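*Asks:* coords below, sequence missing:
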């Protein structure tokens, strides 16, 4: 047997595993690195978050990413080059984090890398009858494995699509294992660039699990700030939005898209919700002269209404607790609107034992744990949520 396959078998057989989870979202501001200890598998999984950091991306690297991300037309040579560059850059950031934590790379069993999404194309978006759902994440796993010396799993979303899903959202596969409760119905609401949530009914009944993208989380607000305020990446503490006035006509026009008429579950991304979308809505609403603050106030309101509407329209149960994660949980105006609109206080996943900023990176580490050591969990039979393990394995040698 190949020595590396033998090592992988030993890792799979061990009672616990040290796994690094990596996540880089649509904001493209940095790489989340979560050092985790997993014990067990399936519904018996427990995880200890040993270390976590977000390694900020260098400005030039961010500009290179933005040149190819979420565009129908991109420089194919640049896409090819960045596939390798992102893998190598991720390896560099991992090794730097391990050095800072004084944690030897030899003690890490696996790396789980989400990669960088550069285009998400479900059928509902591309509308080409002869083509399937599709998505593309770059940041080659072989580069990470070779340059760190650690077995790496990557490209998780392709298996989901191959098995009949849309490649998103994947959080449900981890949320069910880590956060389901016998006594409490929970909604795990993640507000990243795109907002999504997982519904976990009390009783851990796999047949009732539900997960969907909602629509824009931070993406429109962040894109607008970066466009209008060079050097700023987001509306810190919602200071700009708080000083503006909501335009109801603009909000109504922002809601006027076929995406919100699609049945749940559904997926989306910045390919739809971008500055061109905003400009078209402003023009249709006759609100092209709004101040920056009024636009941000309206975008904040738009995000809140889409999240509130999605939860109300897809979840019949009334007695549930919402746990937040993602960058949007740090937007106080958005959180206030959500709490008022849903009529209940909002908690975060720290109460469930996971740093909410680390949650997505931890979940991809969990997917790697399931791929090598689990794979027996029943996730029900809902359309678009196949019972599969995910991740392509890259060996270091």
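*Replies:* Looks like it came in fine. Computed from a predicted structure; not experimentally measured.
*Asks:* C-alpha from now on. contacts and neighbour counts both.
*Replies:* OK.
*Asks:* return the residues in contact with the residue nearest to residue 156 when sequence neighbours are not counted.
*Replies:* Among residues not flanking residue 156 along the chain, residue 391 sits closest, at 4.3 Å (CA to CA, 6 or more residues apart in numbering). For residue 391, the residues meeting the contact criterion (CA atoms under 8 Å, 6 or more residues apart in numbering) are 153-157, 159, 367-368, 371.
*Asks:* ok, structure two:
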């Protein structure tokens, strides 16, 4: 037997596994790395987050990613080259993080790499018959495995699509296994570039659990800041948005898209919610002369309303709590508006034992653990959450 397959069998049968989960989102700001210790699988899964760090991307690397991300037409050679570059860069950052933590690569059983999404194309967005749901994450897993010497799982979203889902969001698996409650209805709200939530009804009935994208999280606000405020990548502490006043006409136009009428679960990305979307809404609402401050305030209002509306639609009249994660939880104005819209203050996943900044990286580590050591969990029969194992396995050289 191949020695690496023997290693994989040993890792799968071991009582615990050390897995490094990697996540890089649509904000393109850096690589989140969560070093986790897992015991068990499925409903018996336990995780301890040993270390977490965000390794920032260089300015040049950010610009290269932006040049190929979320565009219908890009230079194919550039995509091909960056697939290898991102894999190698991820390996470099993993090794740097391990050195910071005092870990040898040999002490890590698996790497779970989400990769970098450069285009997400569900049928609801592309509407091209007879083409199926599709998504593309780059950052080759073989490069990570060879350069770190660690068995690597990557490309998780493809199995979800092959089994009937839309490739996103995948948080439902980890949220259900790690963060559901027997007696509390929970909304696990993640505000990244795109906002999404997992609905976890008390009682842990898998047939009632689902995860869905909501719409824009940080992406429109970040894109607008990057275009209009050179040197800034986001509105830190909502300082700019706080100085403006939302335009009701613009907010109404931003909300007037068929996507928001779609049933749950649904999925989207910056392919839809981008500066062209904002420009069209400004034209429709007659707000082309709106100030930058008022525009950013309007985008924050739009994001908050879309989140509050979706949660209320999903939960109905039941009592529930909201637990936040993702970069948007650091936007105080956005969090304030969501809380006001729901009528109560929000918690974050630290209250459930998971660092909210690390949550997505932890969840991909969990998917790797489930692929290698689990795979028998009943995730219910709702559309969009096929009970499948995800991740392609790359072996070291």
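*Replies:* The structure has been received and is ready for your questions. Predicted, not measured: the structure shown is a model, and the values here were computed from it.
*Asks:* what residue in the second structure is paired with the residue nearest to residue 156 of the first structure?
*Replies:* In the second structure, the residue equivalent to residue 391 of the first structure is residue 391, according to TM-score structural alignment.
*Asks:* what residues sit buried inside stretch 42-61 of the second structure?
*Replies:* Along stretch 42-61 of the second structure, these residues count as buried under the neighbour rule (16 or more other CA atoms under 10 Å): 42, 45-47, 49, 52-55, 57, 61.
*Asks:* just the terminal-to-terminal distance for it.
*Replies:* End-to-end distance for stretch 42-61 of the second structure: 37 Å, by CA to CA, to the nearest Å.
*Asks:* average offset of the helix or strand containing residue 117 of the second structure relative to the first structure?
*Replies:* Under the criterion of DSSP states H and E, residue 117 of the second structure resides in strand 110-121. In the superposition with the first structure, the average deviation recorded for strand 110-121 of the second structure is 0.1 Å (mean CA distance after the TM-score superposition for the first structure).
*Asks:* what's the spacing between residue 318 of the first structure and residue 337 of the first structure?
*Replies:* Counting by CA to CA, the gap between residue 318 of the first structure and residue 337 of the first structure amounts to 18 Å.
*Asks:* again, but for residue 67 of the first structure
*Replies:* With distances taken as CA to CA, residue 67 of the first structure is found 34 Å from residue 337 of the first structure.
*Asks:* give me the number of residues near the residue nearest to residue 371 of the first structure when sequence neighbours are not counted?
*Replies:* Across the structure, with CA to CA, 6+ apart as the measure, the residue nearest residue 371 of the first structure apart from its sequence neighbours is residue 389 (5.1 Å). Neighbourhood size, residue 389 of the first structure [other CA atoms under 10 Å]: 20.
*Asks:* contacting residues around residue 389 of the first structure?
*Replies:* Remark: with contacts taken as CA under 8 Å, 6+ apart, residue 389 of the first structure is in contact with 159, 367, 370-371, 375.
*Asks:* pretty sure residue 324 of the second structure belongs to a helix, no?
*Replies:* No - residue assignment for residue 324 of the second structure, taken from DSSP: H, G, I helix; E, B strand; the rest coil, gives strand, which places it outside any helix.
*Asks:* that one: what's it in contact with?
*Replies:* Residues in contact with residue 324 of the second structure, defined by CA under 8 Å, 6+ apart, are 188-191, 346-349, 356.
*Asks:* residue 318 and residue 337 of the first structure: who's more crowded?
*Replies:* Looking at residue 318 of the first structure and residue 337 with other CA under 10 Å, you find the greater number of neighbours at residue 337, namely 17 against 9.
*Asks:* how much does the longest helix along the second structure stray from the first structure?
*Replies:* Scanning the second structure for the helix with the most residues, using DSSP state H, yields helix 76-101. When the first structure is overlaid, helix 76-101 of the second structure sits 0.3 Å from its aligned residues on average, using mean CA distance after the TM-score superposition for the first structure.
*Asks:* which other helices and strands does the helix or strand hosting residue 368 of the second structure contact?
*Replies:* In this assignment (DSSP H and E), residue 368 of the second structure forms part of helix 359-373. In this structure, helix 359-373 of the second structure packs against helix 3-13, strand 16-24, strand 30-39, strand 110-121, helix 171-179, with contacts taken as 3 or more CA pairs under 8 Å, 6 or more residues apart in numbering; DSSP states H and E.
*Asks:* ok, and what's touching the last one?
*Replies:* Read it as helix 171-179 of the second structure. Counting by CA under 8 Å, 6+ apart, 42-43, 45-46, 188, 198, 200, 204, 206, 209-211, 352, 360, 363, 366-367, 379, 385 sit against helix 171-179 of the second structure.
*Asks:* quick one, which of these are buried?
*Replies:* Among those, those buried by neighbour count (16+ other CA under 10 Å) are 42, 45-46, 188, 198, 200, 204, 206, 209-211, 360, 363, 366-367, 379, 385.
*Asks:* restricted to helices, list those residues.
*Replies:* The subset of those that ends up in helices is 360, 363, 366-367, with DSSP H as the criterion.
*Asks:* list the contacts for the spatially closest residue to residue 168 of the first structure that is not a sequence neighbour?
*Replies:* Excluding the flanking residues, the one nearest residue 168 of the first structure by CA to CA, 6+ apart is residue 267, at 6.2 Å. For residue 267 of the first structure, the contact set (CA under 8 Å, 6+ apart) comprises 122, 166, 168-169, 212-215.
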